[in-house]
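**Student:** What follows is a predicted protein model with its sequence.
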Amino acid sequence: MKQFKRCSALLLGALAALSLVACSKKDATGEQERFDQFIQQEFVDTMESDYPSMHIFLIHPEDFGVDPSAVEVGLGLRVDEQTIEKTAQDVAAAREEFQTFDRKLLTEEQQDTYDIYQFQVDLDSKLCDPKFDYYQQAFGSTMGMHTQIPTLLSDWQLRSEQDVKDLIAVVGDVKPYVDSLLDYTRKQEEKGLLMTDLDSVIQYCQGVVAAGENSAVLHSMNESIDALDLDKEDAGRYKAELKEAFENSFLPAYEEIITTMESLKSGDNNQEGLAHFEYGKEYYTLLLQQNVGSNKSVEEIRQMMEDACNRYDKGIETIILENPDLYESFVNFPATGFGSYTAILDNIQGKMYRDYPEVSNLGYNIVNINEEIANSGVAAYFNIPPIDDTGDKQLRVNPDIGGVDDIYTYSVVAHEGYPGHMYQNAYAYENLDSPYRKALANSPAYSEGFAVYAQYSAFQYLDGIDPRVLDAYRQQELYTYCAIVLSDIGIHYDGWSLQEFQDFLTEMGLELGDEALYESQYKQLQSTPCAFQPYYVGYEEFMALRRKAEKELGDSFNQKAFHEAILKSGAAPFCVVERNVDKYINASK
């Protein structure tokens, strides 16, 4: 299970220090070998400390030095004071060991890994400061644990009979795991650090409980058991055990969430932003940097998004004024002409290799999102495959997002599929050697920013729609989302009220009309800080790198080579990505 604490096992591993004796005189080969051992141990420790991580990322753990018998089957460490304290100690120990390496003696690829690890561990060390222990909210309205658990279980891959037994144990662990989250949440309220959209959480959980044993989550898990073609009697027994665990653990956990959230309504719950907590602005700054993949300040990010808003505003105005004959198309966007999600992906795949480096394993299947998850407003997502999996990749799409021939649907499928996450993931698995880099390097701004970049890049493969119309659509969307990022900063760093948020959107020309819509959008941002930053700050970073490359290279700029430069970085902070782009620029002059 993706751990609750930002400096948790999933992100950084158990982080046990290696007992290595430092040499008085370091040599390059020895230092490189020692560094590889350190990073490999980080990977092993992570996998062995968190069963869901091992199951999701590895089909054959033994091939990576991971001992499955050392892994406790369940959802992961409980969220309590002991775990929080130990995690902070482990992070400090790992950082101390990491600081013994001489970066200059490492290979270029190792230096990338070094910088990725350093960015993560430095931020997590700061976030592990005890003054932030109760700042992270367990039940964010869109990305809280109550929404993550059904997604995790619905997508759980069963590869063997033992996996079925383990899944039953995981489902049985839902209630104890959720209880620890609720204990943490009650302590937050006692400390005056609760900041949760209680009604949103209650509404979601009521839908889960109402489904009962007819739950789409349980149905999905049963389908996975059927797909194994086990002995009929064995399969029936496992399904009965799974149902029992579901009824005795999963459903009671969601009933308890509802009860707890109802009880918290009479307590202290911050219904505005992080800025209203004692260390809220400091915490938000760290959270922002973690989600934008750089050490830029809040003011630097604010300026970046304001500049982007101005650029898109002028761009839209120019396109419309210069092309009044296209006004109808701007207002009523023409259909793309595609009749299925597969048709969209196949069309893109047939054209994208003129602009993106080829990868060999791009087989896929598309599955509708689980009904209960679809109700949460999720448009689509890509299921990250194990790093040793050579089978088809899976894309989940919400059938209710709109018509298949709608431009929004095209964008969503391109974002999650080609040339977005599915392609990005396939490239990394095929071209990066380090298991740590493939599975644990964590830069949401790189991953999501690239996927946004890719979805708009895919507009060039749409035939029959005027490029000027597509460009206006792109800039209008980006203008809106840049304003949302600025609103997030306003709420959590400046302490905006609902009225100030509404006034800002009105000033930006983004009136929502209905008061309830303003409140709904405000609550979404207020309860899930930095949710949009990885997507749109990440996008702006990639576009800034592209503009830089185009300016310096002129006619020598090659889109395919540029894409290769950013893809070879893997999920890295932008200091690494920029270095690889600079290498491409210098080599192309």
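**Tutor:** On my side now, so go ahead. Numbering: from 1, shown residues only.
**Student:** CA only for contacts and neighbour counts going forward, please
**Tutor:** Will do.
**Student:** helices or strands up against the helix or strand harbouring residue 448?
**Tutor:** Using DSSP states H and E, residue 448 falls within helix 444-457. In terms of contacts (3 or more CA pairs under 8 Å, 6 or more residues apart in numbering; DSSP states H and E), helix 444-457 is packed against helix 280-292, helix 407-416, helix 421-431, helix 533-553.
**Student:** Buried residues of whichever helix or strand comes after it, list them for me.
**Tutor:** Downstream of helix 444-457, the next assigned helix or strand under DSSP H and E is helix 467-492. By 16 or more other CA atoms under 10 Å, the buried positions in helix 467-492 come out as 468-476, 478-492.
**Student:** Ok, stretch 321-330 next?
**Tutor:** Applying 16+ other CA under 10 Å to stretch 321-330 flags residue 330 as buried.
**Student:** Would you mind measuring the gap between the ends of that stretch?
**Tutor:** For stretch 321-330, the first-to-last residue distance is 12 Å (CA to CA, to the nearest Å).
**Student:** one step back: can you tell me which of the helices and strands packed on helix 444-457 is most buried?
**Tutor:** helix 407-416 (a mean of 24; mean count of other CA atoms under 10 Å).
**Student:** and the angle from that one to helix 421-431?
**Tutor:** Orientation check (axes from the mean of the first three to the mean of the last three CA atoms, to 10 degrees): helix 407-416 against helix 421-431 gives 10 degrees.
**Student:** Point to the residue nearest the middle of the protein.
**Tutor:** The residue lying closest to the centre of the chain (CA atoms, centre = their mean) is residue 444, at 5.4 Å.
**Student:** shouldn't that residue be in contact with residue 292?
**Tutor:** Yes: contact criterion CA atoms under 8 Å: residue 444 and residue 292 qualify, at 7.2 Å.
**Student:** Common neighbours of those two, please.
**Tutor:** residue 534 (CA atoms under 8 Å, 6 or more residues apart in numbering).
**Student:** okay, pairing it with this:
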Amino acid sequence: MHNKQFCLLHQFLNKAVSLLIVFIIVITLSGCSLPWNQKQISETTISATEDNADFTEYVNNLFADLLSADMVSLHAYVEHPKDFGINDYEITLGRYDLDNPDDTSDYTDIISTLKSFDRSTLSAKQQITLDELLMYMENELEYSDLYMFNTQLQTTTGIHVQLPLLFAEYTFAEKKDIDEYIELLCDVDGYFENMAAFEKLRADNGYFMEDTLADEVIESCKSFLETAGLEDGAMISTFNEKLASVDGLSSQDIADYKAKNVSAVNEHVIPGYQSLVNALTSLKGSNRYSGGLCNYPDGSRYFEYILSSTLGWSKSVDEYDKLVDSYLKKYMLKMQSLALKDSSILDKFDTFSFNMTDPVG
């Protein structure tokens, strides 16, 4: 597996998706069952009494590969990477593989390896892990051709909004953390340049966002730029506050780190955001499909992907539709029954509001 590329090599396998896989591995290896795919799991009748050592090793390596591909998540979820066999990782925010954007070899390699294990040699909890990973990876592979739909620049939750928050929450326990943080700051310009190149690829194929959405992203970036380099701005002040909590730093160390942070923000973060603004501005007007993603080619398939990957059930859209209808009918009947018993409920329904301090009470 290509460690540093895995999370961003395939545009669907972004940070959140990778963490979902990590969650699957961790929760199932702890002996817990996830709420989906219960039918497949319940049909398992033959299992080993002990864990399969080879399978455990493979899953542990997969865990390490996924986290080492995403430096921010690696730092957030693993305090000491070496404890998990993660000794070699690149300090980067990641990159799209623009030379091979439709390469699915990572998916097929994982699926092939998972299927090579004899289920009967796996313990019950390992079979759960196998089932969940296979279902997830096969779903990603099925929809991997829709990578053009993906963008990390959603107007309110995009990476341009999240990145300053991720940096603000980046914890400093030792000097190594600070050094790696500074390196990540220095990667922001290259990260956004690569992202802009991917957006150009999307634009060339008509998949770039509508101009109104692009304007919102651009304005958000400009808003960040207004305060990014200021002494009381989040990128500077939050960093300085976190330094004070790190044990073992001399006054000279603190002064040096403060200077390095200011330099990284001014020379890499601010130029990175400005280059993104320039790129998005130049791509305005390239969208070919107005009115939402449903009007794009394969737009309905993309929503199928979102549905299946979010809910994790092996159901068709029609089956989901019938399920929702059944729930609505069930609870409408229940509401009618309650209203017949006590008509004042209808008045309470119209005036009901949650208590802001105790919403359950």
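**Tutor:** Happy to help now that I have it. Here the structure is a predicted model, which is why all the values come from computation and not from measurement.
**Student:** overall similarity of the pair, as a TM-score.
**Tutor:** Scored against TM-score structural alignment, normalised by the length of the second structure, the superposed chains reach a TM-score of 0.79; 322 aligned residues with a CA RMSD of 2.9 Å.
**Student:** on that earlier part again, got the helices and strands packed on helix 444-457 of the first structure as JSON lines, with distance to residue 298 of the first structure columns?
**Tutor:** What follows is those, written out as JSON lines (distance: least, CA to CA, whole Å):
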{"stretch": "helix 280-292", "distance to residue 298 of the first structure": "6"}
{"stretch": "helix 407-416", "distance to residue 298 of the first structure": "27"}
{"stretch": "helix 421-431", "distance to residue 298 of the first structure": "27"}
{"stretch": "helix 533-553", "distance to residue 298 of the first structure": "11"}
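**Student:** and the residue mapped onto residue 65 of the first structure from the second structure, how many neighbours?
**Tutor:** When the second structure is aligned by TM-score structural alignment, residue 65 of the first structure is paired with residue 85. Using other CA atoms under 10 Å, residue 85 of the second structure has 13 other residues around it.
**Student:** do residue 66 of the first structure as well
**Tutor:** Using other CA under 10 Å, residue 66 of the first structure is surrounded by 20 other residues.
**Student:** which residues touch it?
**Tutor:** Residue 66 of the first structure neighbours (CA under 8 Å, 6+ apart): 44, 47-48.
**Student:** Can you tell me how far it is from residue 53 of the first structure?
**Tutor:** Look at residue 66 of the first structure and residue 53 of the first structure: by CA to CA, they are 12 Å apart.
**Student:** Kindly report the same for residue 371 of the first structure.
**Tutor:** 25 Å.
**Student:** helices or strands up against the helix or strand residue 524 of the first structure falls within?
**Tutor:** Using DSSP H and E, residue 524 of the first structure falls within helix 515-527. Here helix 515-527 of the first structure touches helix 467-492, helix 498-507, going by 3+ CA pairs under 8 Å, 6+ apart.
**Student:** what angle separates the last one from helix 467-492?
**Tutor:** Per the same axes, to 10 degrees, the angle that helix 498-507 of the first structure makes with helix 467-492 is 160 degrees.
**Student:** what's the matching range in the second structure for helix 498-507 of the first structure?
**Tutor:** The aligned range for helix 498-507 of the first structure is empty, by TM-score structural alignment.
**Student:** Compare the contacts of residue 66 of the first structure with the second structure and list the overlap.
**Tutor:** Here is what carries over to the second structure from those, by both residues aligned by TM-score structural alignment, their matches' CA atoms under 8 Å: 44, 48.
**Student:** Counting neighbours, which of the contacts of residue 66 of the first structure comes out on top?
**Tutor:** Ranked by neighbour count (other CA under 10 Å), the contacts of residue 66 of the first structure have residue 47 at the top, with 30 neighbours.
**Student:** how about that residue, what's its match in the second structure?
**Tutor:** That one, residue 47 of the first structure, aligns with residue 67 by TM-score structural alignment.
**Student:** helix or strand for its match, which one?
**Tutor:** Using DSSP H and E, residue 67 of the second structure sits within helix 53-68.
**Student:** Show me what that helix is packed against.
**Tutor:** Contact here means 3+ CA pairs under 8 Å, 6+ apart; on that basis helix 53-68 of the second structure packs against helix 6-9, helix 15-29, helix 71-77.
**Student:** List of residues touching the first one?
**Tutor:** It refers to helix 6-9 of the second structure. By CA under 8 Å, 6+ apart, helix 6-9 of the second structure touches 13-15, 18, 65-66, 69-70, 94-97, 101, 103, 106.
**Student:** can you do 7 Å?
**Tutor:** Outside helix 6-9 of the second structure, the residues that touch it by CA atoms under 7 Å, 6 or more residues apart in numbering are 13-15, 18, 66, 69-70, 94-97, 101.
**Student:** circling back: neighbour count for residue 371 and residue 53 of the first structure, which is higher?
**Tutor:** residue 53 (22 against 13).
**Student:** Superpose on the first structure and give me the mean offset of the helix holding residue 67 of the second structure.
**Tutor:** Helix 53-68 of the second structure: mean distance to aligned residues in the first structure after superposition is 1.6 Å, counting by mean CA distance after the TM-score superposition for the first structure.
**Student:** Can you mark which positions in that helix are buried?
**Tutor:** For helix 53-68 of the second structure, burial by neighbour count (16+ other CA under 10 Å) applies to 55, 59-60, 62-68.
**Student:** Which one of the helices and strands packed on helix 53-68 of the second structure lies nearest to residue 122 of the second structure?
**Tutor:** Among those, the nearest to residue 122 of the second structure by CA to CA is helix 15-29 (11.8 Å).
**Student:** next one: the closest one to chain centre, how far?
**Tutor:** A distance of 11 Å separates the centroid of the chain from that of helix 15-29 of the second structure, by CA atoms, centre = their mean, to the nearest Å.
**Student:** and the alignment partner in the second structure of residue 154 of the first structure, what does it touch?
**Tutor:** Residue pairing (TM-score structural alignment): residue 154 of the first structure is matched to residue 168 of the second structure. Taking CA under 7 Å, 6+ apart as the contact definition, residue 168 of the second structure lies against residue 238.
**Student:** Okay then, goodbye and thanks.
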